[in-house]
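Q: Here is a sequence with its predicted model. Questions after.
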Amino acid sequence: MDAQLLNKLQQTHTAVWNEKDRATRDAMMQTIYADDITMYDKDSILTGNTAVSDFIDKLFAGDANFNFTVTKPMESTQNGARLYWDIRTGPQPNVLTGMDFFIVENEKVAHLFVFMDA
């Protein structure tokens, strides 16, 4: 995976997870996520951009201070990439950390695995 694609994925993925306006977020998602993206986390499997955007809406509804930040530059191998992040929530910052692992097909994220640290 070339550096230009990695940079685009990192910048847009971060912007998507911080965007509160649904229409803006959905437009950004279409530039890097496959229409039938599958997102996996410990509690659920979501399919499609609408389901992922609904999930992000729920995060904002639960905490208006939600902020997704990259902690290490994205790294890739073949058609996979990983991105380490933290999420700050609440008026008194509570920090959650984790990693997203992407499987990229045709220059779009087909699968997104979300790992949250304990």
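A: Right, received. Where do you want to start? Residues are numbered from 1 along each chain as shown.
Q: drop to CA atoms for contacts and neighbour counts, all remaining ones
A: Fine.
Q: for the chain, what's the longest helix?
A: Using DSSP state H, we find that the single longest helix of the chain is helix 3-18.
Q: for the following helix or strand past it, packing partners?
A: Proceeding N to C from helix 3-18, the next assigned helix or strand is helix 22-32, under DSSP states H and E. Helix 22-32 sits against helix 3-18, helix 49-62, strand 108-116, with contacts defined as 3 or more CA pairs under 8 Å, 6 or more residues apart in numbering; DSSP states H and E.
Q: Take this one as well and set it beside the first:
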Amino acid sequence: MPHSVADLMRRNLLDVFNEPDPERRSAAIAQTYAEDVVWHEPDRVVHGRAALAERATELRAQAPDWTFRTDGPVSVTDDLGHLGFRYGPADQPPVVTGMDIAHCKDGVIIELYTLVTGSPQPS
């Protein structure tokens, strides 16, 4: 059963990037993204589900006690979804804020853009 754009946006943030268990994260990736998904991060472009899974694992390892939280509701226009996020240690103010914008087709994300809108200023 295909997922709605709003569901895909929440799954992307919470079921993939917040999931500490590699098997559950892998299952969520298979259900959320096209095999040839393209993910645009601020500093790189990742191609394909396998590379996205590897990158998600790297991000989890960099800050294992940090969590993503939604920042507002999902916005949907046709096949595009937008969801703001806050990222940082659980139960503390966010260290990073940003948004994900996704182009969806046939119930999966085919292209994802992650934009960072706020982060710590260097001292």
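A: Received it, and whenever you're ready, just let me know what you need. Being a predicted model, the structure only gives us computed values, none of them experimental.
Q: Drop the TM-score for these two in here.
A: Once superposed, the chains reach a TM-score of 0.86 (TM-score structural alignment, normalised by the length of structure 1), with 115 aligned residues with a CA RMSD of 2.0 Å.
Q: ranking the helices and strands packed on helix 22-32 of structure 1 by burial, who's on top?
A: strand 108-116 (a mean of 19; mean count of other CA atoms under 10 Å).
Q: could you redo the helices and strands packed on helix 22-32 of structure 1 as a markdown table and give each row distance to residue 74 of structure 1?
A: Listed next are the helices and strands packed on helix 22-32 of structure 1 as a markdown table, based on distance: least, CA to CA, whole Å:
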| stretch | distance to residue 74 of structure 1 |
| --- | --- |
| helix 3-18 | 6 |
| helix 49-62 | 21 |
| strand 108-116 | 14 |
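Q: Report the central residue of structure 1.
A: Geometric centre of structure 1, nearest residue: residue 13, 4.9 Å, by CA atoms, centre = their mean.
Q: Let me see the contact set for residue 56 of structure 1.
A: residue 17 (CA atoms under 8 Å, 6 or more residues apart in numbering).
Q: 10 Å instead, please
A: By CA atoms under 10 Å, 6 or more residues apart in numbering, residue 56 of structure 1 lies in contact with 16-20, 22, 25, 50, 62.
Q: which residue packs closest to residue 6 of structure 2, ignoring adjacent ones?
A: What sits nearest to residue 6 of structure 2 in space, not counting adjacent residues and going by CA to CA, 6 or more residues apart in numbering, is residue 74, at 5.9 Å.
Q: burial count for that neighbour?
A: Residue 74 of structure 2 has 18 neighbouring residues, counting by other CA atoms under 10 Å.
Q: The longest strand anywhere in structure 1: which residues count as buried?
A: Counting by DSSP state E, the longest strand found in structure 1 is strand 94-105. Residues 97-104 are the ones in strand 94-105 of structure 1 that count as buried (16 or more other CA atoms under 10 Å).
Q: thinking again about what came up before, nearest to residue 85 of structure 1 among the contacts of residue 56 of structure 1?
A: Proximity of the contacts of residue 56 of structure 1 to residue 85 of structure 1 (CA to CA) peaks at residue 17, which lies at 11.1 Å.
Q: list the contacts for the closest one?
A: Counted by CA under 10 Å, 6+ apart, residue 17 of structure 1 has contacts 25, 29, 52-53, 55-57, 59-60, 66-69, 87.
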